[in-house]
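> The following comprises the amino acid sequence and a computationally predicted model.
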Amino acid sequence: MLNNRQKLSSNNVWGRGLLVFQFAMAVALGIATVVFYRQMQFIQTKNLGYNPNQVIKIGISGVRDVQKITRSFRFYLKENTLIKSISLAGEFGFRDIQVNDRKLLSYMRTIDEKYIDLMQIRIAKGRNFSDQFRSDSAFGVLVNESFVKASGFKDAVGMQITSEPNAAEKLTIVGVVKDFHYGSLKQRIQPMVMPMSGHSGGDALWVKVETAQQTEALALLERTFQKVLPGAVLNYQFLDQQNALEYETETRWQQIIGYATAISMAICCIGLFGLTHLATARRAKEIAVRVVLGATASHIALLFSGDFLRIVIIAILLACPVSAYLLNIWLSDFAYRIHISWWMFAAVGGVAFVLTLLTVSSQAFISALKNPVRSLRAE
């Protein structure tokens, strides 16, 4: 268009089509940026049902006496104010739980009596594990609200269940915890059973440390780890960082689309600037005559903005339904998600509209403020 100095007129379908496509792409990327940002903000601020802040997971590899390791850690760290709490827990995946005459697929996590308080998980009914009840370590379990709902129990506390492969061993529900997100927000909360780690073992220590002295707490854990397991490597990870890794791909795409939006908007503005410059140069005599007859700079800017603003409006109308369809497909991967609202389209469309108006008006104002005598003499 710039090379052939084509006019932006009604019969220039190819040029107008390219401009509509360019702006539609820019608006679609802008809407995607807003939706990505809102969904990631929703993930980062959603109440998970527990508090992951300053919780450290320390992996225990190999065949070891995890109960003894936990007791040693507590013995060495019981008087230290840097460490708030220590718990033993393990992940065992999904298992079939026999509930009356049917099987219920449930997620199993072994925990000890400190885990619920350390994670700040709320008890809905019943009680937490306690040293005062010796049977807890062998036969006690906690379940979540989703388990109670799926099992059909009216009052789950005191009910007995069995777990594969130990189908002959009866387990008694001593408490029901509020639902919490043990996985990412891409999956719905499933039924969950938590026996005591003394019954089924564990593969990680969970340590709650003092917020203001994180570095000192890590150094203390390293020294203690070497005392308890000489020569072993301390393998740890902060729980909030572990949660963030679940959305690493989405975070990366959020950044990519954000950059792409900024670049595409800049390219659109550069293209508009060039087209407006050519249009004002071709219509220099018309502008001069209008100025002589009393037209103001605002009138000239409005005259040139009309064609371009119509193109942007068409681009916005084309981009919105396509963006809504594709973004709803992306959001369907999340069991817990935001809903796309009209204001997201309005906000991005408004930005595109304002940028177009400013870009076109700036050139039109410059042309209108020129001395009309020079333009008329040149013609």
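Received, thanks.
> alpha carbons only for contacts and neighbour counts from here, please
Fine.
> Could I get the full set of helices for the stretch 201-350 of the chain?
Along the stretch 201-350 of the chain, counting by DSSP state H, counting those that start in this stretch, helices occupy 214-228, 239-245, 248-282, 284-292, 297-331, 342-369.
> Need those in TSV (columns: mean neighbour count and distance to Arg95).
As requested, the helices of the stretch 201-350 of the chain are exported to TSV (neighbours: other C-alpha atoms under 10 Å; distance: least, C-alpha to C-alpha, whole Å):
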stretch	mean neighbour count	distance to Arg95
helix 214-228	15	32
helix 239-245	15	23
helix 248-282	16	28
helix 284-292	18	79
helix 297-331	17	29
helix 342-369	19	43
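> out of these, nearest to Ile189?
Within the helices of the stretch 201-350 of the chain, the stretch nearest Ile189 is helix 239-245; the backing value is 15.2 Å (C-alpha to C-alpha).
> Give me the distance from the closest one to the chain's centre.
12 Å (C-alpha atoms, centre = their mean, to the nearest Å).
> Point out the other helices and strands that it packs with.
Applying 3 or more C-alpha pairs under 8 Å, 6 or more residues apart in numbering; DSSP states H and E, one finds that helix 239-245 makes contact with strand 55-59.
> Could you point out the helix or strand that follows the strand it packs on?
helix 66-77 (DSSP states H and E).
> list the helices and strands that following helix packs on?
Here helix 66-77 touches strand 83-99, helix 214-228, going by 3+ C-alpha pairs under 8 Å, 6+ apart.
> before we go on, here's another structure to hold up against the first:
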Amino acid sequence: MFRNYFKIAMRSLWRDRTFSFINLLGLAVGLASVLMILAYVRFELSYDKSYSNSPNVYRLTMQTKENGEDETRLDLPSGLADVYKKEFPAVTAYSSVSNGKLKIKHKGEMVELDQISASPDFFKLFNFTFLQGAPEKALAERHNVVITQSTAEKYFPGVPNVVGKSIYSIQGKRDLLISGVIADIPANTHFKADVIYSWSLNEPLNWRAYSSVSQYILLNNKATASVVQEQFKSIYKKYGFPPEVEIALQPVTSIHLYSHTEDEMMPNGDIKYIYIFSSIALLILFVACINYINLTTARSIQRAREIGVRKVLGAVKRQLIMQFLSESFLFFVVCSLLGAILAKAAFPMLSGLIGPAAKEVSLFDGWSALAMLFIILLFGFLSGLYPSFILSKIKTASVIKGTVKLGVNVSLRKVLVAVQFVITGVLIVCTLVIYQQLRFVNNTRLGFDKDNLIAVPFYMMDSHVATFKNELKQHEGIKGITVASWETGVHFGAWATMNNETDTTKTWKFQFVDADPDFIKTMGIKVQQGRDFSRSIQSDVLNIDSLFDKARAAGKADHSAFMVRRPIILNEEALAMMGIKYQDNLQIKKGALHGTVIGKVQNFNGLNLHEKIPAVVIRCSANKEFGQMYIRISPQNTQQTLAFIQKKWSQFYPEQNFDFKFVDDKLQQLYSADKKVGEMFGTFAVLAIVIACLGLFGLISLTVQNRVKEIGIRKVLGASVANITALLSVEFLQLVIISMVIASPIAWYMMDRWLQDFAYHIQINWWIFALAAGISLLIAFVTLSFRSVKAAMANPVNSLRSE
């Protein structure tokens, strides 16, 4: 029996090749989209789950309030994890971890490696695969390092065992002993490292000394995180915890998708995008299934005679339903195979959206096979059920008389097509809003000149700095040089909070930029009042810290009296936050903020448009020797100027690579995740449009079939091609308009929520919805015209011959 169903299904598909191809293409594209998004979602959800201990590993976070709002921070007091291990038996191991760059000397050249610094228990919490060495001893000695397999192969080619070898650290000016080799760290973890460095703070708990490292603990199998966290409160008073602070446990497996603190080791994902893209995948599949239903019923009248003959020969309703369900299942199997091929072919596009981690994303595995089987069974059944019931109701007498009327609920089918265009409209609007916001990001003035500006990490701290800068200034293509603590898009440098003098429920937070006197001029920041720093003014170039150290050694130290002499320049936000007006030589003594105000600059966005411009204090450090070196160059002869800088760099710092980046490129990278979202929305919007148009084509085809004699009569009575085209198309265009009316508030709500992630963003204007509606109407009109014009131009004799 099933063999017979299979043969009939294959004949039916081949007989109606055009409709079968359209159906096949729509479903295959939908299934390919599902496969690719499913691979992306599985990868994102797999972060930090490869460790055997991962269910019991937690990162310590500090929950506090910033201006009345809850804030999560990672810069916990030093020595905190050690206290927990001492006080609570449930804590079996802990590790302090930080990340950074390790500069090593290899074959006479400087090489920069990604580094994790970790205390000895690190491998008890995170059991990476050891290829050489023993994990329990790997970080037992200070200055030991564990390197990855690819690092070992790159720098020690042909050496079977590198344990006992050493690498030379340029920063530490010493050899580091290799104590182990691990398999390369996978991409689906919040760590990224070529080298893991043995390091331990070994500091007592100090609530005034906040550590910039992340702290992790391992709980035993019997412990419950919520219970342990509640027990932690019992020692708050004993160790002098500030009343506004609470320590929380964050599961390591939730860091990637749920944590977005300022001090994350890696750029994290976001769970909301998992929900968004999973929903898009299901919606696209839903749109494709609607197409199958519409196109199947659209051509069902052509099978009426076949069904009538089968009923005459004794076929019952159940057998007819089974036949059409078999066709549906077979069709979905074929579509799944084609969808898998399309997904494989289109996977490089997904790789471009995900980035380097895509090489570890598995497109086909057991989960994807189960997912496809589930889709075939569920959607194959649901998509085939409605057409099978409609077709099985055809009466034999109607077939013989030639008066077949399908029990097809045209209103339901129109609703389904409207749903398709609602989904399409939402995706079009979202894509337009995202690209408008990205355009806004690119064109917004940041308060400093980001063009023709290069940034170079600079940690020399030697006597050559001033000479090096003077050598560069001799070149006509170099317009300015400065060294500052501010790294554009990353951080300003130091920061501090202090009590709000007017509202005790809030605090003031200041960002400090330590820079040399050329900073404001080189960065192109506008001085609104007062003056800029100047090397010719003695008070600007005094080394206040050095003077204080000398006074303290002589027993005459008054920290406040010395620090208030430091010249500072405030931005608009800093003055507004404190509620004071600018005054020349205004002395400020507020907590960590001490200095004499000599100028006021306009607000400048030093991080990104996701964050509000903070209160910034610029402190002059006449001989700033570490941080970021910014060099402003002429737009003419850029390559020659860069070659000159590199030549001078090699003369002064032969062991260091000239690792520069253009600031505007660095700032663009800050929005890479937003660009990926825009690209994915755009891609799936196009797919949804294509699939929805196939559905519209199916519906207009059904309408033409049902009204073929009416069209013939109208042509005989003098109706033009334009009249008939309008007659057939207008109701569907009305459907599209109604769909856009429904889609607009949905899209507005989604994009309004998305834009809330930006402190500075566009307003969603009416013309975006009008443009999206215009795009939808144009695409729908072209699709409808293709079929309706063909019907309007047909010879009426053919349709009226039997009358």
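That came in fine, so what should we check first? Remember, predicted model here, so these are calculated numbers, not experimental data.
> TM-score for these two?
The pair, once superposed, lands on a TM-score of 0.91 when counted by TM-score structural alignment, normalised by the length of the first structure; 373 aligned residues with a C-alpha RMSD of 2.5 Å.
> can I assume Ile434 of the second structure is in contact with Gly678?
Yes - at 5.7 Å, Ile434 of the second structure counts as touching Gly678 under the criterion of C-alpha atoms under 8 Å.
> Leu177 of the second structure belongs to a helix?
No - Leu177 of the second structure is assigned strand when assessed by DSSP: H, G, I helix; E, B strand; the rest coil, not a helix.
> In the first structure, what sits opposite it in the alignment?
Leu177 of the second structure maps onto no residue in the first structure, with residues paired by TM-score structural alignment.
> Pull up the gap between the closest residue to Leu177 of the second structure other than its chain neighbours and Lys589 of the second structure, please.
Among residues not flanking Leu177 of the second structure along the chain, Ser166 sits closest, at 4.5 Å (C-alpha to C-alpha, 6 or more residues apart in numbering). Per C-alpha to C-alpha, to the nearest Å, Ser166 of the second structure is found 50 Å from Lys589 of the second structure.
> same thing with Ile301 of the second structure?
87 Å.
> cool, and Val433 of the second structure?
For Val433 of the second structure, the distance to Lys589 of the second structure - C-alpha to C-alpha - is 46 Å.
> more neighbours, the two?
Shown here are Val433 of the second structure and Lys589; by other C-alpha atoms under 10 Å, Val433 has more neighbours (25 against 13).
> right, and the secondary structure at Phe510 of the second structure would be what?
At Phe510 of the second structure the chain is in strand, as set by three-state DSSP.
> any idea what it aligns with in the first structure?
By TM-score structural alignment, Phe510 of the second structure lines up with Ser106.
> okay but its match is in contact with Ile189, surely?
No - between Ser106 of the first structure and Ile189 there is no contact under C-alpha under 8 Å: 10.3 Å.
> The two - which one has more neighbours?
Per other C-alpha under 10 Å, whichever of Ser106 of the first structure and Ile189 has more neighbours is Ser106, with 22 against 19.
> how close does that one get to Met196 of the first structure?
Going from Ser106 of the first structure to Met196 of the first structure by C-alpha to C-alpha gives 16 Å.
> which residues in the stretch 101-250 of the second structure form strands?
109-118, 130-132, 144-148, 166-169, 174-182, 195-198, 206-210, 214-219, 246-251 (DSSP state E, counting those that start in this stretch).
> quick check: the second one aligns to which part of the first structure?
By that I understand strand 130-132 of the second structure. Under TM-score structural alignment, there's no match for strand 130-132 of the second structure.
> Run the chain-centre distance for that strand.
Using C-alpha atoms, centre = their mean, the offset of strand 130-132 of the second structure from its chain centre is 33 Å.
> Mind giving me the packing neighbours of it?
Other elements packing on strand 130-132 of the second structure under the criterion 3+ C-alpha pairs under 8 Å, 6+ apart are strand 174-182.
> angle of the strand it packs on against strand 144-148?
Calculated by axes from the mean of the first three to the mean of the last three C-alpha atoms, to 10 degrees, strand 174-182 of the second structure forms an angle of 50 degrees with strand 144-148.
> in strand 174-182 of the second structure, what's buried?
For strand 174-182 of the second structure, a neighbour-count test (16 or more other C-alpha atoms under 10 Å) marks 175-182 as buried.
> Same check on stretch 230-239 of the first structure?
234, 236, 238-239.
> before we move on, what about stretch 111-130 of the first structure?
Result for stretch 111-130 of the first structure [16+ other C-alpha under 10 Å]: buried residues 111-116, 118-119, 121-123, 125-126, 128-129.
> How about stretch 570-583 of the second structure?
Buried, per 16+ other C-alpha under 10 Å, within stretch 570-583 of the second structure: 570-575, 582.
> likewise stretch 87-94 of the first structure?
Within stretch 87-94 of the first structure, the residues scored as buried using 16+ other C-alpha under 10 Å are 87-90, 94.
> Contacts for that stretch next, please.
For stretch 87-94 of the first structure, contacts defined as C-alpha atoms under 8 Å, 6 or more residues apart in numbering pick out 66-67, 70, 105-115, 118, 197, 201-207.
> ok, now with 6 Å
Applying C-alpha atoms under 6 Å, 6 or more residues apart in numbering, the external contacts of stretch 87-94 of the first structure come out as 106-112, 114-115, 202-206.
> In the second structure, which residues correspond to stretch 260-268 of the first structure?
Against the second structure, the aligned range for stretch 260-268 of the first structure is residues 684-692 (TM-score structural alignment).
> Stretch 289-308 of the first structure now?
Counting by TM-score structural alignment, stretch 289-308 of the first structure corresponds to residues 713-732.
> mind listing what Ile217 of the second structure touches?
By C-alpha under 6 Å, 6+ apart, the contact list for Ile217 of the second structure reads 57-58, 93-94.
> Done for today, thanks.
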